[in-house]
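*Asks:* After the sequence you'll find the predicted model.
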Amino acid sequence: MTPDFPPLKNDLLLRAARGEVTERAPVWVMRQAGRYLPEFRKVRESHEFFEVCRSPELASEVTLQPIERYTGLLDASIIFSDILVIPQAMGMEVQMNPGPYFPHPLDTPTDVEKLASVVDVDKELNYVFQAITRTRKCLGGEVPLIGFCGAPWTLFGYMIEGGGSKTYQKAKTWIFKYPEESKALLAKIADVCVDFLVGQVKAGAQLLQVFDSTAGELSPHDFSIFSFPTLKYISTNVRRRLVEENLPATPMTLFAKGANHALGLLAEHSGYDVLGLDWCIDPVEARRIVGKKVALQGNMDPNVLYGGRDAIESAVQRMCQGFQAGEGGWIANLGHGITPGVDPEDLKWFFECVHKYSSRS
């Protein structure tokens, strides 16, 4: 039974996610609650990163910061959390100093035995669910709230590499040397993802996004073997569970960064309503590939935000023209997460330009 929440006043994001051509593009940005905001940095002065994630009060506070700063310009909020809460729930230690660090990564398949055999997300990740419910109430229906998780391949990489990587040598050693053990671990992660996403809908999330941030590290062949099956498994089983548990039908977005080669496959067979795009594909080409099967999200290069207002306006105008050239829903966003050095006023200009150039009136 989902809690009672204030009625939604702005459903632009949800309509676009369902494929509707909207009066203008809804807009939000990945990592919009984050280090580029001075109010977020102020919170971090006295609280460690995962402490903020684990505190429903703090997580809700920072989730609301961009909504309050950019009143009337943002069409979505995304709960402040991290994709690595899933490895933590599975029994792994993760530190943030400043990037993610696993003191005890999985070196060989025998290390999988150290993970929890069963993960009770209601116990291990209840703090995320509490933060979502609290935030949904605090939003007062102003905009929808997005929940999310990392994709199995992306989480697999962190769990084996012990952090970020330029080569993914360790993770790729696993998939090439231990393919069956790798598939088993990916499946184990996928099951936790399903439980976690369903739990977020129960708590009040109105759209779900799966981040396969390192999808582009895999060749098309290896993506089809080690990433795609778990992505489809997640969408299929989340939808099944939502029906079985009488929960709201919730749109789902997949952001498989760097896997533009797979757009046709993902549009046809992945089961997601929205595909997020990085900045390395032209919107016209993306729409040609996917047709009207899915909505699209993206895709300005985040570094344009450092280029000054003329550069931002020009890029937004070009992006809007590209997405509006075809039919189907479109959600304006960056092609990856906003980076810490961006001036919040330049992001505001990005939002204002999207409002101006995506309007169909």
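*Replies:* That came through fine.

*Asks:* CA only for contacts and neighbour counts going forward, please
*Replies:* Noted.

*Asks:* Which strands and helices lie in contact with the longest helix that the chain contains?
*Replies:* As assigned by DSSP state H, the longest helix anywhere in the chain is helix 179-203. If contacts are counted by 3 or more C-alpha pairs under 8 Å, 6 or more residues apart in numbering; DSSP states H and E, helix 179-203 sits against helix 85-89, helix 121-124, helix 126-139, strand 145-150, helix 152-161, helix 169-177, helix 228-244.

*Asks:* mind listing the strands for this protein?
*Replies:* Along the chain, the stretches classed as strands by DSSP state E are 77-78, 95-96, 100-101, 145-150, 207-212, 252-256, 274-276, 295-300, 330-334.

*Asks:* Identify the spatial nearest neighbour of Arg41, chain neighbours not counted.
*Replies:* Nearest residue to Arg41 in three dimensions, chain neighbours excluded: Arg35, at 5.8 Å (C-alpha to C-alpha, 6 or more residues apart in numbering).

*Asks:* Looks like the one you found contacts Pro340 (just checking).
*Replies:* Yes. If you go by C-alpha atoms under 8 Å, Arg35 and Pro340 touch, sitting 5.0 Å apart.

*Asks:* for comparison:
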Amino acid sequence: MTDFPPLKNDLIIRAALGEKTERAPVWVMRQAGRYLPEFREERRKHDFFTICRTPELATLVTLQPIDRYDGLLDAAIIFSDILVIPQALGLVVEMVPEKGPVLPNPLVVPEDIDTKLQKNVDVYQELGYVFKAITMTRKALNGRVPLLGFIGAPWTLMAYMIEGGGSNTLSKAKTWLFRYPEAAKRLLQKITDVAVDFLIGQIIAGAQMVQVFESWGGELSPHDFTTFSLPYVAQIAERVKAKLKLDGITPVPMTIFCKGSWYALESLSSIGYDTVSLDWTVDPVYAKSITKGRVTLQGNMDPSVLYGDHDTIRATVRKMLETFGTSERYIVNLGHGILPTVDPENMKVFLETVHSVGLQLNGAIA
């Protein structure tokens, strides 16, 4: 592995591993992106996936919030997209302005698994640009904060690959679950195999913590989640950690985020992840009672609170910190990604409040 600068701020790593911290660390999903004017400037010059595939640009964009909010963020997350795995599998993914991701030639019938997707995926060949960006960014951070890598979870990626983009009902993807369940499981396993290799590659490249995004987990019933999501996200955690240990590499903390899957909290806290991220619909007291200290919790302020005035943001952050606690097994985040029309100054108020209130509650200052 590459030699990297020593880490100066390991707060989030310690929190993920269950160690006591002087305050709760904070980062924000989608913290590098459309709400920042400096990102929009880059986006005017470059296509979205060009930024993802160009390590120098991905590094630049990943560092933008770290530089803007100097000393306020406790982690960087590599600028990429969950849909690079479907791309590696052979599908075209386009990022259409005002619409989002579009897959013009989605999977329609089970036979498409064999005709439209690559049989074997070499992640170093297909996704090596992500690994290069991680290594470059890790060096450019110079130890300021840890660097996070991430992937989309198999069910979420399968849904995109069948729907051809976002969907309000996921009716096409769910049709596979109920009409072609064995083919659905074969596809989920195929995605899982690539996801495992991709995460391992990110960690070897320099990612110090990784997150798995099951963004559409809450679209499944509890039974269907247990059948079509949980076995695959569990497999990812188990296989990634086992392979790293086998190769003599220390595993990094792993986070699972299943949006809307409040009913699965007990299971999610028992399948090998260090941190479980919560969306804003989950009550912290309930989450703590279910997970019983087995994992670190992450989250979970409603991203829309950042449209409120500064006093509302501060009051909401204080209540969240008081409920979760600030010294053990907690990482501050939003309950989903920051929205693209949020004022960057409101993000700054959020981060500053996390710091000041966190220190107050820990008794570090008067």
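*Replies:* Perfect, I can see it now. None of the values given here were measured: they were computed from a predicted structure.

*Asks:* got the contact list for the residue nearest to the spatial centre of the second structure?
*Replies:* Nearest to the mean C-alpha position of the second structure, by C-alpha atoms, centre = their mean, lies Gln211 at 4.3 Å. Counting by C-alpha atoms under 8 Å, 6 or more residues apart in numbering, Gln211 of the second structure touches 148-151, 254-257.

*Asks:* Of those, which are still contacts in the first structure?
*Replies:* For those, the subset whose aligned partners also touch in the first structure (both residues aligned by TM-score structural alignment, their matches' C-alpha atoms under 8 Å) is 148-151, 254-257.

*Asks:* Go ahead and build a ChimeraX selection from the buried members of the residues you listed.
*Replies:* Listed next is the ChimeraX selection for buried residues among those, using 16 or more other C-alpha atoms under 10 Å:
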select :148,149,150,151,254,255,256,257
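
*Asks:* So which bit of the second structure is the longest helix of the first structure matched to?
*Replies:* Aligned using TM-score structural alignment, helix 179-203 of the first structure spans residues 181-205 in the second structure.

*Asks:* Look up the average distance of the matching stretch to its aligned counterpart in the first structure.
*Replies:* With mean C-alpha distance after the TM-score superposition for the first structure, stretch 181-205 of the second structure departs from the first structure by a mean of 0.3 Å once superposed.

*Asks:* how far is that stretch from where the chain is centred?
*Replies:* 16 Å (C-alpha atoms, centre = their mean, to the nearest Å).

*Asks:* got it, and stretch 349-366 of the second structure?
*Replies:* Using C-alpha atoms, centre = their mean, the offset of stretch 349-366 of the second structure from its chain centre is 25 Å.

*Asks:* mind putting the strands of the first structure in a markdown table, distance to Ala59 of the first structure included?
*Replies:* What follows is these, written out as a markdown table (distance: least, C-alpha to C-alpha, whole Å):
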| stretch | distance to Ala59 of the first structure |
| --- | --- |
| strand 77-78 | 11 |
| strand 95-96 | 16 |
| strand 100-101 | 18 |
| strand 145-150 | 13 |
| strand 207-212 | 17 |
| strand 252-256 | 22 |
| strand 274-276 | 24 |
| strand 295-300 | 25 |
| strand 330-334 | 22 |
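
*Asks:* So which of these is nearest Pro283 of the first structure?
*Replies:* Of all the strands of the first structure, the one in closest proximity to Pro283 of the first structure, counting by C-alpha to C-alpha, is strand 295-300 (7.9 Å).

*Asks:* Would you mind pulling up the elements that that closest one packs against?
*Replies:* helix 12-17, strand 274-276, helix 309-324, strand 330-334.
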